[in-house]
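[1] Quick one, structure for this:
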Amino acid sequence: MAKRKKERLTEGKQNIIASLIEEYDIQTAEDIQDALKDLLGSTLEAMLKSEMDEHLGYDPYERTDSLNARNGNKTKKIRSKYGEFEINVPQDRDSSFEPKVIKKRQKDISDIEGKIISMYAKGLSTRQISEQIEDIYGFEVSDGLVSDITDKLLPEIQDWQHRPLSSVYPVIYIDAIHFSVRDNHVIRKLAAYVIIGINQDGMKEILTIQVGENESSKYWLSVLNSLKARGVKDILIVCSDGLKGIKEAISVAFPKTEHQLCIVHVVRNTLRHVSYTDKKQYAKDLKSIYHADTEERAYEIMLNVTEKWDKKYPRSMDIWANNWDSISTIFKFSPALRKVIYTTNTIESLNSTFRRLNRQRSVFPSDSALLKALYLSTFEATKKWTMPLRGWGTAYGELATMYEGRLD
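    Below you'll find the predicted structure:
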């Protein structure tokens, strides 16, 4: 696209700029800021005076029979994107004046709360936000104020966590990201468990984010039951990594739901203790398992790979043998649908956003601080979720055939 030519300044604008430079003796960028701040204050005062004239219905020094009259000015400190400054707000005798340009009790015209929440969403700590605000706008925002502003999100988060869901999800993905949280001066590791659903239109949807500590079948059963309480009646396939107790919980909460273990996680766990020189060949052998045409052929290859590497890396293939029923679910489907369910990579774009939080903040001050940051980050990540999964039409047709009647 051709680059737009910059429009020439009109003569009027050129005269204004020249007057500004002369009036304020502008030499630096800071001088420009100060000039704009002064001009903003003067402009606001002029607008307030005009509003007062309109409110009273007569000009200053004009004779009138009105009982109400001007009653001096009151100094008010204002925060703006150009910094903090004071203005004189006109007062009337019976205090009935309700200014519109700057409302009563309004002290901030820079939309500071929105900016603080935006910075919080990007993972900045309360201290970092305070420093940023002071650097940019020239006034200090306390850590407590930042916390108070972001705490306003907590009821909104509660509502979001309990909102109604669709009755059927063809596929859901469950994954976890770990964070450090301070609790009574002790730092402990907590996991943010994220559940993303693929709805019947093929669109990704974050169903819930749970901050938890101990994985167990009891814990996962409570999470899945909470989805049921919000209206989910059926899930065709749950994709996850090796979360402790998830398989047992699925069988209780959704008995007809199939579990697919994330192949990428299985491969990573298999290669964890393999030397660098062998990793490439070992990974190639593992790939031949999950790229096999049928489950029978895949199982046969799995046994051969185990025999090949077991002497050098004992028990490295145990994860495949012990979880074969959850690994082999993909072999029921066509290659196109296998790509949708064989890995939790669908959740990776969200996870990468969450990992940025870890880079920005090594330790979160509380569980609620972590939850607020995660909640805000989801909206950063999901802005791009505007299209269904690639090839979803074909995949949906296959699922409808395989699970006849359950997608109606």
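
[2] can we go C-alpha only for contacts and neighbour counts from here?
    Fine.

[3] Now do the buried residues in the helix or strand where Ile32 lies.
    Ile32 is part of helix 29-56 when elements are defined by DSSP states H and E. The neighbour-count check on helix 29-56 (16 or more other Cα atoms under 10 Å) flags 32, 34-38, 40-41, 44-45, 47-49, 51-53, 56 as buried.

[4] how about the strands in the stretch 101-250 of the chain?
    168-183, 186-198, 204-212, 234-240 (DSSP state E, counting those that start in this stretch).

[5] what element comes up after the helix holding Ile32 heading to the C-terminus?
    strand 70-80.

[6] What is that following strand packed up against?
    The contact analysis (3 or more Cα pairs under 8 Å, 6 or more residues apart in numbering; DSSP states H and E) places strand 70-80 against strand 83-92.

[7] One more pass at 10 Å, please.
    helix 29-56, strand 83-92 (3 or more Cα pairs under 10 Å, 6 or more residues apart in numbering; DSSP states H and E).

[8] so how many other residues sit close to the residue lying closest to Met387 once chain neighbours are set aside?
    The shortest distance from Met387 to any residue other than its chain neighbours is 6.5 Å, reached at Met203 (Cα to Cα, 6 or more residues apart in numbering). Using other Cα atoms under 10 Å, Met203 has 14 neighbouring residues.

[9] Proceed likewise with the subsequent sequence, for comparison:
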Amino acid sequence: MTQLNISLDFDELTEAITKSDMNTAMKALAISVFNAYMEAERDQFLKANRYERSEDRVDSRNGYYDRDFRLSIGKLNLRVPRTRSGQFSTQLFEKYCRSDQAFVLSMVEAVVNGVSTRKVTNIVENLCGEQVSKSFVSSVMTRLDPELKKFRERSLTYEKFPYLYVDALYLKVHEESRVVSKALYIAQGVNSKNKREILGFKVTGAESEESWSSFFRELRDRGLRQPIMVTSDAHAGLKRAIQKEFPGTSWQRCTAHFIRNITDKMPKKKSRKARQLVSQIFKSSTKQEAKEKRAELEKLVEKKDNKAKYTRSLEILDEGFEDALQYLSQPEPYQISLRTTNSLERLNQEIRRRERVVRIFPNEAAAERLFGAILQDYHDQWQEQKRTFLRDFSPEFQ
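    Down below sits the predicted model:
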């Protein structure tokens, strides 16, 4: 069988190319090497060289498709070999992160199941070639799914997580010839090394007390100890589930959500000062300071000719005032990070960016795979970073 007569270590090769001044000749050499490597890969997969008759042959050649391969030094345009069945997959691109693999797989699976848009089909063709098959989907799942399962079901007994952040976002999934709305539950914790971790995720039905309770019980079954504080939005079912599953844990109502709840009920005009005061209340570093800012807001509203239009805003503030100030019970350096779910919102933005392309997932498993891969990639990045999440961590949590 024909083999590539070059011994390659792709990590060393990539590093060498990265550190080089990539002129046209060097790029051309790199393209030649990569294309030759993939050609040899296809020969090995087929168990037959070009024009060779062999009883061991498992498939036949089916031309090439163009694909850009981006390195830090620039873009290489490669000719990727393909086979008639579509089962061949080069290992050259295995270096890209698992979330990209899951993203491509979600789109491919959508195409195979006939639920994609023309836009998604075009993306799949550019990334994977013109032909995709159920066997291709299966082979990628075999590589990716066990890794995500291991991450999702890992024991949590190895650490203490004094602070927990939870949130849910909605997506569309095909289910029994219907398109239904599903919720993605996410739990993010802060460990004793002051770094964030993704503790759990789950795609299930709409938010409810029972579904949130079930999610929390799964975390406890994996070894999660009772946190000091849980930060979330004010969904009624979620709040009751926190109280039920973590009795004695403080609940911090996300101040970003709460401020929007209050200011959305204010008049659109001539309310700038009032809106600023609402924001300042929840940037306070002491309970007394928050009370003083609240009194200042109430005094300002009382002087307004249209004070009746602020009634509902003040009622909302009164109802959630204490819950939104629980962060003040923790050390001051922690407070800016504990009072909101903003760190989870940034994750949600990345999830939404991918979800908008797929649009409707072919099944629940495909959605869970993509989101799980994104979350695991972020989890791994956080562990590698030297920078910590909270500014300082008290010795009592070490």
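
[10] Direction-wise, compare the helix holding Ile32 of structure 1 with strand 70-80 and give the angle.
    140 degrees (axes from the mean of the first three to the mean of the last three Cα atoms, to 10 degrees).

[11] what's helix 29-56 of structure 1 packed up against?
    helix 11-24, strand 70-80, strand 83-92.

[12] Just send these back as CSV, with mean neighbour count and distance to Lys218 of structure 1 too.
    Below are those laid out as CSV (neighbours: other Cα atoms under 10 Å; distance: least, Cα to Cα, whole Å):
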stretch, mean neighbour count, distance to Lys218 of structure 1
helix 11-24, 12, 69
strand 70-80, 14, 51
strand 83-92, 18, 53
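
[13] how about those in a markdown table, adding distance to Met402 of structure 1?
    Output for the helices and strands packed on helix 29-56 of structure 1, formatted as a markdown table (distance: least, Cα to Cα, whole Å):
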| stretch | distance to Met402 of structure 1 |
| --- | --- |
| helix 11-24 | 69 |
| strand 70-80 | 60 |
| strand 83-92 | 63 |
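
[14] wait, which of these is closest to Ile174 of structure 1?
    Closest to Ile174 of structure 1 of the helices and strands packed on helix 29-56 of structure 1, according to Cα to Cα: strand 70-80, at 43.4 Å.

[15] distance between that closest one and the chain's centre?
    Using Cα atoms, centre = their mean, to the nearest Å, the mean C-alpha position of strand 70-80 of structure 1 is found 39 Å from that of the whole chain.

[16] Also stretch 372-391 of structure 2?
    On the basis of Cα atoms, centre = their mean, stretch 372-391 of structure 2 sits 11 Å off its chain's mean C-alpha point.

[17] Give me the buried positions along that stretch.
    Neighbour-count burial for stretch 372-391 of structure 2 [16+ other Cα under 10 Å]: Gly372, Ala373, Ile374, Leu375, Gln376, Asp377, Tyr378, His379, Trp382, Phe389, Leu390.

[18] mind listing which of those are in helices?
    Judged by DSSP state H, these include Gly372, Ala373, Ile374, Leu375, Gln376, Asp377, Tyr378, His379, Trp382 as members of helices.

[19] Return the residues in contact with the residue in structure 2 that the residue nearest to Met387 of structure 1 lines up against.
    Under the alignment (TM-score structural alignment), Met203 of structure 1 pairs with Lys195 in structure 2. Shown in contact with Lys195 of structure 2 (Cα atoms under 10 Å, 6 or more residues apart in numbering): Phe161, Gly189, His379, Trp382, Gln383, Glu384, Gln385, Lys386, Arg387, Thr388, Phe389, Leu390.

[20] now the helices: where do they sit in the stretch 251-398 of structure 2?
    Counting by DSSP state H, counting those that start in this stretch, the stretch 251-398 of structure 2 has these helices, from start to end: 255-263, 272-281, 287-302, 311-320, 332-338, 342-358, 364-384.

[21] Can you check which of those gets nearest to Ala206 of structure 2?
    helix 364-384 (13.3 Å).

[22] what's the spacing between the closest one and its chain's center?
    For helix 364-384 of structure 2, the distance to the chain centre is 5 Å (Cα atoms, centre = their mean).

[23] Pretty sure Val230 of structure 2 sits against Glu245.
    No. At 11.4 Å, Val230 of structure 2 does not count as touching Glu245 under the criterion of Cα atoms under 10 Å.

[24] Give me the neighbour count for the corresponding residue of structure 2 for Phe254 of structure 1.
    In structure 2, Phe254 of structure 1 lines up with Phe246, judged by TM-score structural alignment. Look at Phe246 of structure 2: counted by other Cα under 10 Å, it has 21 neighbours.

[25] export the buried residues of stretch 372-391 of structure 2 to TSV and tack on distance to Asn62 of structure 2?
    Output for the buried residues of stretch 372-391 of structure 2, formatted as TSV (distance: Cα to Cα, whole Å):
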residue	distance to Asn62 of structure 2
Gly372	34
Ala373	31
Ile374	33
Leu375	36
Gln376	35
Asp377	34
Tyr378	37
His379	39
Trp382	42
Phe389	50
Leu390	54
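
[26] So which of these is the closest to Asn363 of structure 2?
    Comparing the buried residues of stretch 372-391 of structure 2 against Asn363 of structure 2 with Cα to Cα places Gly372 closest, at 14.4 Å.

[27] Now do the same contact list for that closest one.
    98-99, 102, 145, 148-149, 151-152, 184, 186, 198, 200-203, 351, 366, 378.

[28] next one: Asp34 of structure 1
    Tyr24, Ile26, Leu40, Tyr82, Gly83, Phe85.

[29] follow-up on the earlier one: closest one to Glu300 of structure 1 among the strands of the stretch 101-250 of structure 1?
    Closest to Glu300 of structure 1 of the strands of the stretch 101-250 of structure 1, according to Cα to Cα: strand 234-240, at 23.7 Å.

[30] Where in structure 2 does the closest one fall?
    Under TM-score structural alignment, the match for strand 234-240 of structure 1 is residues 226-232.

[31] which residue sits closest to Pro170 of structure 1 in space, ignoring its chain neighbours?
    For Pro170 of structure 1, the closest residue by Cα to Cα, 6+ apart turns out to be Leu236, at 4.9 Å.

[32] Then Ala48 of structure 2?
    Using Cα to Cα, 6+ apart, the closest residue to Ala48 of structure 2 is Arg57 (5.6 Å).

[33] Having no further points to raise, I will conclude here.
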